[in-house]
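Student: make a model of this:
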Amino acid sequence: MAQVEEAGMVGFSPLVRRFTFNAWMVAGFTPITRGSKLDFFIHRAGGMKGVILNLTLRGSGKIYTSKGSFQCQPGEVLLFPAGVPHHYGRDEQSEYWDHLWIYFIPRTYWLEWLQWNQCVEGIGRLVLTAPEEAEEMRSRFMEAIQLSVSDEPLAEALAMNAVEKVILECFRAQPDFRQPRIDPRIKKLCQFLNEHMTQETHIDQLARLACLSPSRLAHLFKKETGQTISAWREKQRVARACELLQKTNFAITQVALTVGYNDPLYFSRIFRHHMGVSPREYRKKQDKCSRA
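Tutor: The predicted model follows:
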């Protein structure tokens, strides 16, 4: 791994920038030195709504699970799926833990690529042993990070495409990556839900479609995606609403109907819950960025 150019990256760190996770994609650089302002442990007992990818650049991190702990070294990528507890910080034996990170709500077709071979208590681990592989991964992380704070037109879409590149490279580095990772019944069900976004569906109907009992389907869906069916579908509806607000002139009421909400006020509450702003405010923000 090349020497960290901290001076040029500090602008992407919590020392300079404030981060909010009420977004579809957030990314940054966290430089930790023993006794520094950022030298503390992150503890999220319930995990997060989205996924976190973490790439160690320098030093060592310590990750705790319910059954023990492990260290992450330079060139190692960690994957924290939605809902998986977070308890990590600088390894006491190391003076540093500098790492890049990306938080995102995954697109539907990414789910299979987020199923990694090596996991510890649900946390994926990928060690890039070749220096050139580690440096390439660093470059891909930095591309996503830089785009995540850019004001250029289509920056958000480009940032998500950069995240997709990171996910693909990680998946391609998995042993036997050509083998399916997500249960095909759940993958088929996700496609069905997206194709019938405006329709109300019931667990019994979905269970018949997947040839499973309702209770078995609920358990398997949560296991494969990290979310309940209703929570997953809600996120997909909001993601589709974001696309419509960016790419069309639809009124808010029409956007709500298009993604399956008959009540615009209820839709606005759901949207604000996920995005931190109302649909109208979100559109204004995107319009401002596109004119920049």
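
Student: please count neighbours and contacts with C-alpha atoms only from this point.
Tutor: Fine.

Student: which stretches in the protein count as helices?
Tutor: Using DSSP state H, the helices of the chain run over 6-9, 131-148, 155-172, 184-195, 203-210, 214-225, 229-247, 252-258, 264-275, 279-291.

Student: the longest one packs against which elements?
Tutor: Okay, so that is helix 229-247. Packed against helix 229-247 by the contact rule (3 or more CA pairs under 8 Å, 6 or more residues apart in numbering; DSSP states H and E) you find helix 184-195, helix 214-225, helix 252-258, helix 264-275, helix 279-291.

Student: could you rerun that using 7 Å?
Tutor: On a contact count with 3 or more CA pairs under 7 Å, 6 or more residues apart in numbering; DSSP states H and E, helix 229-247 meets helix 279-291.

Student: now swap in the first one and tell me
Tutor: Using 3+ CA pairs under 7 Å, 6+ apart as the contact criterion, no helix or strand is in contact with helix 6-9.

Student: contact partners of it?
Tutor: Phe29 (CA atoms under 7 Å, 6 or more residues apart in numbering).

Student: closest one to Trp116 among the helices of the chain?
Tutor: Closest of the helices of the chain to Trp116 is helix 155-172, at 7.0 Å (criterion: CA to CA).

Student: one more, please, to line up against the first structure:
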Amino acid sequence: MTEQTVNQQTVDPRIVAAARSIHRYIYGHTGAELAAASISELTDKKAVPYIVSFLRELRKQPGFSELLERWSRSTSACQVLAEQDAQKFLRDVSGIMENDREIFSHLNVACHEQREAGSWSDNHTCRPQLKSGWTLHFTRSGSGHYNCIRNRLNTGPGDILLFSPTAYLDCRRAEQSDHWDYSWVQFQADNRVSDLLSWPEVASGIFHIKIEDEHERRRITTIVNELVALEWSDDLDEVRIRAATVEHLLLRCSQQIGPENKREFDPRLQTALDFIENNLFSDLTIVSIAGAAGVSVPWITQLFKKYCGVTAMQWREEKRIALACNYLLHSQKRVSQITHELGYVNQMYFARCFKKHTGMSPSEYRKTHLH
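Tutor: Just a heads-up that it's a prediction; the model follows:
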């Protein structure tokens, strides 16, 4: 082996230290605070409270048991994680984080992320479950790929996606790009900003605008940078300052939307969406959905068509297919087990619905997208 090859295989010591700290934590050999201190050397020392919350929530994720089992095959709980496994381990850990509600339950926070091809940060993010607030993604350079179930989106500089708390968030670096540099913001939609969320919808609870003007893009970048710099303190005054900065950001974004693309949102529809979300695997009917929202069947049908572009049952179907995609990529569950858990009557019907939305069978989807 040449010296050049050895250097190419050298892993950043901070990556190795962070991976080993998480490895020790998940097997019970260190506490969250000690592990977070080591991880912050790789990320940001100011984000230690977030990292502690992340580690504690990690144990509650649906894929945690499978993560333990998978890594137990290559290294025991008492062994030190091998240097060459560090990046893959970090990608696997990031990949199982489905539910972040406890982490972001009271904050208006932002962060920059850079995903380089082949690096530890080049992970696949999938958040199919109800989130604690709204999420905004702003692509700064490179390209990201979003699976919106109804369609697929590749973003470039100036693209901004907005996700409602019930939306399916599934993203990764686009294959044709060697990197993806983006910022994300997670915030609470109080009455100060609720009227600023009327963006053009591209899928269930997913909205998109493109900032073409370079001057306006720099303005957006400046506000996002300011929000990131405000850090993660849970002090009430600091949270309120960040909320005001989020409002400034959304005002700038709202200015880019023509009046013909803005939409009003009926609160009765939100009641219906929440009802479907909370009863996703039950035997729902349009009658029960309308009853939960306190409106007639024709009225709820009209609301869904107007604001979501699909029927209530189609919206529910997209949510279930989104969860199925996540299970296929981030678990070892059999297709028959996924069929049962998602409330489908039989595997054949589930496969037919899945192919209608994704263009392939569940098995083909797993084989194609699982790396």
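
Student: work out the TM-score between the chains.
Tutor: After superposition, the two chains reach a TM-score (TM-score structural alignment, normalised by the length of structure 1) of 0.57; 195 aligned residues with a CA RMSD of 3.6 Å.

Student: could I get the helices of structure 1 in CSV, plus columns for distance to Gln118 of structure 1 and mean neighbour count?
Tutor: Shown next, in CSV, are those (distance: least, CA to CA, whole Å; neighbours: other CA atoms under 10 Å):
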stretch, distance to Gln118 of structure 1, mean neighbour count
helix 6-9, 30, 12
helix 131-148, 18, 19
helix 155-172, 11, 19
helix 184-195, 20, 15
helix 203-210, 27, 15
helix 214-225, 15, 17
helix 229-247, 24, 18
helix 252-258, 40, 19
helix 264-275, 30, 17
helix 279-291, 38, 15
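
Student: a markdown table for these, including distance to Ile42 of structure 1?
Tutor: Shown next, in a markdown table, are those (distance: least, CA to CA, whole Å):
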| stretch | distance to Ile42 of structure 1 |
| --- | --- |
| helix 6-9 | 21 |
| helix 131-148 | 20 |
| helix 155-172 | 23 |
| helix 184-195 | 32 |
| helix 203-210 | 36 |
| helix 214-225 | 23 |
| helix 229-247 | 25 |
| helix 252-258 | 36 |
| helix 264-275 | 22 |
| helix 279-291 | 29 |
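
Student: so for Tyr96 of structure 1, which of these sits nearest?
Tutor: Per CA to CA, nearest to Tyr96 of structure 1 of the helices of structure 1: helix 6-9, 12.3 Å.

Student: ok, the counterpart of Gly205 of structure 2 in structure 1 to Glu169 of structure 1 distance?
Tutor: Structural alignment (TM-score structural alignment) places Gly205 of structure 2 against Gly122 in structure 1. Gly122 of structure 1 sits 20 Å away from Glu169 of structure 1, going by CA to CA, to the nearest Å.

Student: same question, Ala157 of structure 1
Tutor: When distance is defined by CA to CA, Ala157 of structure 1 is 19 Å away from Glu169 of structure 1.

Student: Leu128 of structure 1: neighbour count?
Tutor: For Leu128 of structure 1, the count of nearby residues is 19 (other CA atoms under 10 Å).

Student: if we can go back for a sec, and of the helices of structure 1, who's closest to Ile32 of structure 1?
Tutor: When the helices of structure 1 are compared by CA to CA, helix 6-9 sits nearest Ile32 of structure 1, at 10.9 Å.

Student: re the thing from before, out of the helices of structure 1, which is closest to Leu111 of structure 1?
Tutor: Closest approach to Leu111 of structure 1 among the helices of structure 1 (CA to CA): helix 214-225, 7.0 Å.

Student: thanks again, I'm all set now.
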